[in-house]
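J.: build me a model:
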Amino acid sequence: MWKLLYKLELITGAIALSSFSVLIVVGVFTRYVMNFPVAWAEEASLIAFAWLLFIGGAICAQENTHVIIEIIMPERGTGQHRAMETGASLVAAMVCAIMTYVSFRYTVEAAPMMTAMLRLSTAVYNSAAPAGFALMTLHLLRHGYLAFTRAEPDHPAENGI
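T.: A predicted model of the protein is given here:
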């Protein structure tokens, strides 16, 4: 299940990144080369960017590449390290769960509003936030569980940024 979810996130992120890149190029080309700006390209690129941002955050949560302050992390493999890894994941999951709820409510309340150029419901881009935060919550809960049950939680060899 996790591998399928990860693949779906990667595909969605790749589509959002590709769309965003193409739409930005189209917008710049029509504005500065053709001297005829296409307003819908900017609006569509903002929608793609919103999805890229939140799905990218979910991918980072899945890969456990969040920022870690190494100075306060105990040596890996110790009980203290497992406790801090578990605690950090659970606190982050709680914050993401709250943000899922808040962003979902906002998406529902703002859904009747339409975008200026494409005349789409604002839910098209606002729904990226609850989707991304929900995925982040799932991944962070999983990492908290893995940190709690294993001596060495699964994360990349290089932590943080």
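J.: use CA for all of it now, contacts and neighbours both
T.: Noted.
J.: with adjacent residues omitted, what lies nearest to Gly27?
T.: Ala41 (5.6 Å; CA to CA, 6 or more residues apart in numbering).
J.: my guess is that neighbour contacts Leu23, does it?
T.: Yes: here Ala41 reaches Leu23: they are 5.5 Å apart, a contact under CA atoms under 8 Å.
J.: ok, Thr115 to Asp154 distance?
T.: Distance of Thr115 to Asp154, computed by CA to CA, to the nearest Å: 42 Å.
J.: higher neighbour count, those two?
T.: Thr115 (16 against 12; other CA atoms under 10 Å).
J.: wait, isn't that one in contact with Val124?
T.: No: between Thr115 and Val124 there is no contact under CA under 8 Å: 9.3 Å.
J.: following up with a second sequence; could you model it the same way so I can compare the two?
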Amino acid sequence: MKKCWAFIEEVLAGTFITAGSFVILYGVVMRYFFNDPKAWVVEVSTYMIVWGVLLGAPIALRNNQHIRIDILYDRLSKSSKYVMDIFANAVGVIFCLFFTYYGLLIVLERYPSGMVSMDVGIPMWIVYLVLPFSGLLFLLRYIEKLALAVNGKGEN
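T.: Below is the predicted model:
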């Protein structure tokens, strides 16, 4: 189950980043080789890259690849590191709860409004749907990290 979850995360994030990159390449080719710029390229590629990045954030957390300052952490005792791991992951859980909740509120506000994007006409609730979805994935990763920290299997 854990490998399946990781695979799905990687495929989703990778697909959006790759597709966004190909849309950008298409836009460059159309503009500079065929002198036929496409207005929708910037909008669609931006959405795809943002989706890819937000879906990739939980992967970075899973692999301990988020930026952090180790200079103080490395000097802590083992028991202090234990407390710090629990605290940091608990704060992450709280952040993700807010992020997911407010992301969902944005989606629910945009759905009935009928707002659409400028060039393509994509309903904006679909564009913003990545917020609660990525927030939920991020939350699950932080819960996993918190459980590991509580069991003494934190960052070390």
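J.: can you get me a residue count around the residue nearest to Gly27 of structure 1?
T.: Other residues close to Ala41 of structure 1 by other CA under 10 Å number 21.
J.: what's the strand or helix carrying it packed up against?
T.: Here Ala41 of structure 1 sits within helix 39-63, counting by DSSP states H and E. Counting by 3 or more CA pairs under 8 Å, 6 or more residues apart in numbering; DSSP states H and E, the packing neighbours recorded for helix 39-63 of structure 1 are helix 2-28, helix 123-126, helix 128-149.
J.: swap the cut-off to 10 Å and go again
T.: Applying 3 or more CA pairs under 10 Å, 6 or more residues apart in numbering; DSSP states H and E, we find helix 39-63 of structure 1 packed against helix 2-28, helix 79-110, helix 123-126, helix 128-149.
J.: average offset between it and structure 2?
T.: Compared with structure 2 after fitting, helix 39-63 of structure 1 deviates on average by 1.4 Å (mean CA distance after the TM-score superposition for structure 1).
J.: repeat for stretch 10-18 of structure 1
T.: Relative to the matching residues in structure 2, stretch 10-18 of structure 1 has an average distance of 0.8 Å after the fit, by mean CA distance after the TM-score superposition for structure 1.
J.: tell me the contacts of the counterpart of Glu9 of structure 1 in structure 2?
T.: With TM-score structural alignment as the criterion, Glu9 of structure 1 lines up with Glu9 in structure 2. Shown in contact with Glu9 of structure 2 (CA atoms under 10 Å, 6 or more residues apart in numbering): Lys3, Thr15, Gly52, Leu55, Gly56, Ala57, Pro58, Ile59, Ser134, Leu137.
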